[in-house]
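Visitor: quick check, what structure comes out for this input:
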Amino acid sequence: MKKKFNILCVTMFAVIILYIAGGFTYSGVIAYHMIKQAAGMTVTDKEKLKNDIEIFDNTKYTLCTVSMIPYNIFGNKETTIENTLTGEQTQIMPVKSMIFVKGANKTSWATDTAMTATGLIVLVADIFFLCSLIMFIRNVRRHEIFEWKNVKLLRRMGTALIAIFILSVMTEWILCAVASGIFAPKGYLIDWFTPVSENILLLGTGIAAMIMGEVFSCGLQMREEQELTI
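Guide: Prediction:
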């Protein structure tokens, strides 16, 4: 049984590492292409790039990263992207998109602060969850399974995951609210439900951890009542 537990633990940590590595890999690929593109630029291209970089000036542009739902998936022919394999323009429907809206800087100091604060709290909650998980695994490996400290750890893990879910959804809803006030795409609706569906597994896992904690708690209470009876 201990061998199966070890295999499951190693698999779980491998999934976590794979998730983190995937993010770094994509960031590295994007950085590589940016450096490669910059190395082959002419003076004219560099001047044009300087103008393009202005879109990252939050005093002139508002950046929104939102999901959008098309009204008519068969009739939208306005957006295309180059297919580098054939050189042709291919029709696409932007679903998850980065939008730069010029002259519509509606992101207030309070909004920016809220975004930063929620991001930091999510990071702390992630670390808190991982530390609690490692401590729980350590206790099980030491054969300290049905103990009150494990109940506390399970409750902490559940609370951390639920908090991460709520804060992650809130962060994306803030972006949706900002986008809705300054941007109305033709033929599209701004999707408020996708942030929930993308993070719903966090909520489910958090509730499952809380349920496990209560099961452990009930088992410990029954054991203690039996010991007192004897």
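Visitor: when you work out contacts or count neighbours from here on, use the C-alpha atoms and nothing else.
Guide: OK.
Visitor: list the buried residues of the longest strand along the chain.
Guide: What stands out as the longest strand in the chain, according to DSSP state E, is strand 61-70. Residues of strand 61-70 classed as buried under the neighbour-count rule (16 or more other Cα atoms under 10 Å) are Tyr61, Thr62, Leu63, Cys64, Val66, Ser67, Met68, Ile69, Pro70.
Visitor: which elements pack onto that strand?
Guide: strand 96-102, helix 148-182, strand 188-190 (3 or more Cα pairs under 8 Å, 6 or more residues apart in numbering; DSSP states H and E).
Visitor: quick one more, to check against the first:
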Amino acid sequence: MTAPLTPPPPSDPSPHQAWQAPPPYGAGGPGSLYEQDGPGMKTELREAAVITVAVALGGLLLGVLWWWLAPHVPLVGDVVEKRWIVYVKDTEGEQAVGVDGTFALLGLAFGVVSAVVVFLLRRRGGVPLVVALGVGGLLGSLLAWRVGVWLGPAQDVLAHAKSVGKGVTFSAPLKLGAKGALLAWSLGALLVHLGLTGLFGPRDPELPAYGAGPYGAKPSA
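Guide: Presented below is the predicted three-dimensional model:
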């Protein structure tokens, strides 16, 4: 009789057999090397829309502050040959430049505040968020400009001069001469948010080297 055939004992797995490929990118489950980072696109777009509206509504406060803090340009009315004329009382004054500068500085301050608040609430970047800050800042600046003009002195300077009388000083309408100041809010918000994201934002996971083992070391030959 022949002896029964028995299978050979299992040999020790070689290093090549023990190596396992890392899980594919985006595989879920605890302990995976890669996990999906951030909310979905629909969530990001919804958050971006809310941020845009909230930032733009801040223009109401900016407009009030601009009307309150901006210097007044003094005007004087006079009658020459039975015709009313209005001229600037202080021709060498810099009040008009101060009006534009006040708006730009306030816009930068609002941009810094809005960027810090958005970063603290969301703690990450993203194209929709950046676009929301830029568009919201521009809309807020436009709203602030119109609110400030509406709150300021009357736009009809001739009628205003006639109402106060000849030789009486009155304030010119609030006017934004340098339209580039409308971009101060958006630029300030984008730069500050970019800096905060680069310094304190989440870091992307490092990709292991090609052919690396489960513990980050290459298998021995």
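Visitor: post the TM-score for the overlay when you can.
Guide: The TM-score (TM-score structural alignment, normalised by the length of the second structure) is 0.28; 99 aligned residues with a Cα RMSD of 5.5 Å.
Visitor: the host helix or strand of Ala115 of the second structure - contacts with which helices or strands?
Guide: Under the criterion of DSSP states H and E, Ala115 of the second structure resides in helix 95-122. Packed against helix 95-122 of the second structure by the contact rule (3+ Cα pairs under 8 Å, 6+ apart) you find helix 59-69, helix 127-151, helix 184-200.
Visitor: make JSON lines out of those helices and add mean neighbour count.
Guide: As requested, those are exported to JSON lines (neighbours: other Cα atoms under 10 Å):
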{"stretch": "helix 59-69", "mean neighbour count": "20"}
{"stretch": "helix 127-151", "mean neighbour count": "22"}
{"stretch": "helix 184-200", "mean neighbour count": "20"}
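Visitor: just so I know, which of those helices lies nearest Thr52 of the second structure?
Guide: Comparing those by their distance to Thr52 of the second structure (Cα to Cα), the top pick is helix 127-151, with 4.3 Å.
Visitor: which residues does the residue most central in space within the first structure contact?
Guide: The residue at the geometric middle of the first structure, judged as the C-alpha nearest the mean C-alpha position with Cα atoms, centre = their mean, is Ser168 (6.5 Å). When the contact criterion is Cα atoms under 8 Å, 6 or more residues apart in numbering, the partners of Ser168 of the first structure are Thr118, Gly119, Val122, Pro195, Asn199.
Visitor: dump the residues you listed into JSON lines; add distance to Arg141 of the first structure, neighbour count and secondary structure as well.
Guide: Output for these, formatted as JSON lines (distance: Cα to Cα, whole Å; neighbours: other Cα atoms under 10 Å; DSSP: H, G, I helix; E, B strand; the rest coil):
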{"residue": "Thr118", "distance to Arg141 of the first structure": "34", "neighbour count": "17", "secondary structure": "helix"}
{"residue": "Gly119", "distance to Arg141 of the first structure": "33", "neighbour count": "16", "secondary structure": "helix"}
{"residue": "Val122", "distance to Arg141 of the first structure": "29", "neighbour count": "19", "secondary structure": "helix"}
{"residue": "Pro195", "distance to Arg141 of the first structure": "37", "neighbour count": "19", "secondary structure": "helix"}
{"residue": "Asn199", "distance to Arg141 of the first structure": "30", "neighbour count": "16", "secondary structure": "helix"}
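Visitor: okay, the angle between the helix holding Ala115 of the second structure and helix 127-151?
Guide: Here the directions of helix 95-122 of the second structure and helix 127-151 differ by 140 degrees (axes from the mean of the first three to the mean of the last three Cα atoms, to 10 degrees).
Visitor: correct me, but Thr52 of the second structure touches Leu138?
Guide: No. No contact is recorded between Thr52 of the second structure and Leu138 when judged using Cα atoms under 8 Å, the distance being 9.7 Å.
Visitor: pull the longest helix from the first structure.
Guide: Selection of the longest helix in the first structure by residue count, based on DSSP state H, yields helix 2-39.
Visitor: tell me what that one is packed against?
Guide: Packed against helix 2-39 of the first structure by the contact rule (3+ Cα pairs under 8 Å, 6+ apart) you find no helix or strand.
Visitor: chain center to the following helix or strand past that helix, what's the gap?
Guide: Toward the C-terminal end, the helix or strand that comes next after helix 2-39 of the first structure (DSSP H and E) is helix 43-53. For helix 43-53 of the first structure, the distance between its averaged C-alpha position and the chain's averaged C-alpha position is 32 Å (Cα atoms, centre = their mean, to the nearest Å).
Visitor: can you list the buried residues of strand 61-70 of the first structure in a markdown table and add distance to Tyr19 of the first structure?
Guide: Compiled in a markdown table, those are given as follows (distance: Cα to Cα, whole Å):
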| residue | distance to Tyr19 of the first structure |
| --- | --- |
| Tyr61 | 32 |
| Thr62 | 30 |
| Leu63 | 26 |
| Cys64 | 24 |
| Val66 | 22 |
| Ser67 | 22 |
| Met68 | 25 |
| Ile69 | 27 |
| Pro70 | 30 |
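Visitor: how many neighbours does Glu225 of the first structure have?
Guide: The number of residues packed near Glu225 of the first structure is 11, by other Cα atoms under 10 Å.
Visitor: that one: which element?
Guide: Using DSSP H and E, Glu225 of the first structure sits within helix 194-229.
Visitor: show me which positions of that helix end up buried.
Guide: Of the residues in helix 194-229 of the first structure, 194-196, 199-200, 202-203, 206-210, 212-214, 216-217, 220 count as buried by neighbour count, 16+ other Cα under 10 Å.
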